[in-house]
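Visitor: sharing a sequence plus its predicted fold:
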Amino acid sequence: MSTPAPVSVSILDREFLIACTDEERPGLIAAAAYLDGKMREVKSAAKASGLDRIAVLAALNITHELIAARQQGTSQADSVAQHVQALKHKLDGVLSASVK
């Protein structure tokens, strides 16, 4: 792993230097671009002006997205588990019938 080096990212036309490794750099740049987009959405939709308020509202929106995605993932995982259990039950039935 490489040593952390400062990377410049722009969020709402403000530059921030953030230390990260070469491996982390693409993720950091993508995260900063996503945050910048969300903050711009909040700024234009809510007509919010204070950077702190915009940042908090954007953070709440992103957190809401994360929670919804996790819940959807859990729901899909539960559905897959049920399907796997049903298939296992069918296989058990077929295998026990063929052994007799």
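Guide: The structure has been received and is ready for your questions. Source: prediction; values computed, not measured.

Visitor: make it CA atoms for all contacts and neighbour counts henceforth
Guide: OK.

Visitor: neighbouring contacts of stretch 67-77?
Guide: The contact list for stretch 67-77 (CA atoms under 8 Å, 6 or more residues apart in numbering) is empty.

Visitor: pasting the second one now:
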Amino acid sequence: MKQLEVQIMGQNYMLGCPENSEIRLLEAVHTVDSAMCKIRDAGKVKARDRIAVLAALNLAYQLLEPAPAPAPAPEQAPDAPDAASEASQAQLKALLERLDTALASPNPAH
């Protein structure tokens, strides 16, 4: 296994990387770094661990979003939206907003 030194939000990390997977790992590092820097630069959250949690949640949310369905052929009527899926998406979005708010508020314990 190869070792790569990478930088995320200005901090160095040594990561193990399977052979021939360096490009994929570096793309993942870039994605995480971009997500964390975006949250940090918004100025609402300062703690690195909170930024990491928010970035992880945002990236997981993006991964779980369903791929857009192809447009129906003109002779076909579009299917009715899946109400359960829409409700789940709405609940997840509400949860993420609550987490953003909770993590952005000052925590007297820290």
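Guide: Yes, it's here. These numbers come from a predicted model, not from an experiment.

Visitor: against M36 of the second structure, how distant is A47 of the second structure?
Guide: Using CA to CA, to the nearest Å, one obtains 11 Å as the distance from A47 of the second structure to M36 of the second structure.

Visitor: these two: which is more packed in?
Guide: Between A47 of the second structure and M36, M36 has the larger neighbour count (other CA atoms under 10 Å), namely 22 against 12.

Visitor: give the aligned range of the host helix or strand of E86 of the second structure in the first structure.
Guide: Assigned by DSSP states H and E, E86 of the second structure belongs to helix 83-104. Under TM-score structural alignment, helix 83-104 of the second structure corresponds to no residues of the first structure.

Visitor: can you map out the helices along the first structure?
Guide: Assigned by DSSP state H, the helices in the first structure fall at 25-45, 51-99.

Visitor: need those helices in a markdown table (columns: distance to L17 of the first structure).
Guide: As requested, those are exported to a markdown table (distance: least, CA to CA, whole Å):
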| stretch | distance to L17 of the first structure |
| --- | --- |
| helix 25-45 | 11 |
| helix 51-99 | 17 |
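
Visitor: out of the ones you listed, which one sits most buried?
Guide: Comparing the helices of the first structure by mean neighbour count (mean count of other CA atoms under 10 Å), helix 25-45 ranks first with a mean of 16.

Visitor: that helix vs the second structure, average offset?
Guide: Once the two models are superposed, helix 25-45 of the first structure sits on average 0.6 Å from its counterpart in the second structure (mean CA distance after the TM-score superposition for the first structure).

Visitor: in the second structure, what range does that helix match?
Guide: Alignment of helix 25-45 of the first structure against the second structure: residues 22-42, by TM-score structural alignment.

Visitor: how far does stretch 21-33 of the second structure sit from its chain's centre?
Guide: Offset of stretch 21-33 of the second structure from its chain centre (CA atoms, centre = their mean, to the nearest Å): 14 Å.

Visitor: contact partners of that stretch?
Guide: Here stretch 21-33 of the second structure has contacts from L4, V6, Q7, I8, M9, C17, A55, A56, using CA under 8 Å, 6+ apart.
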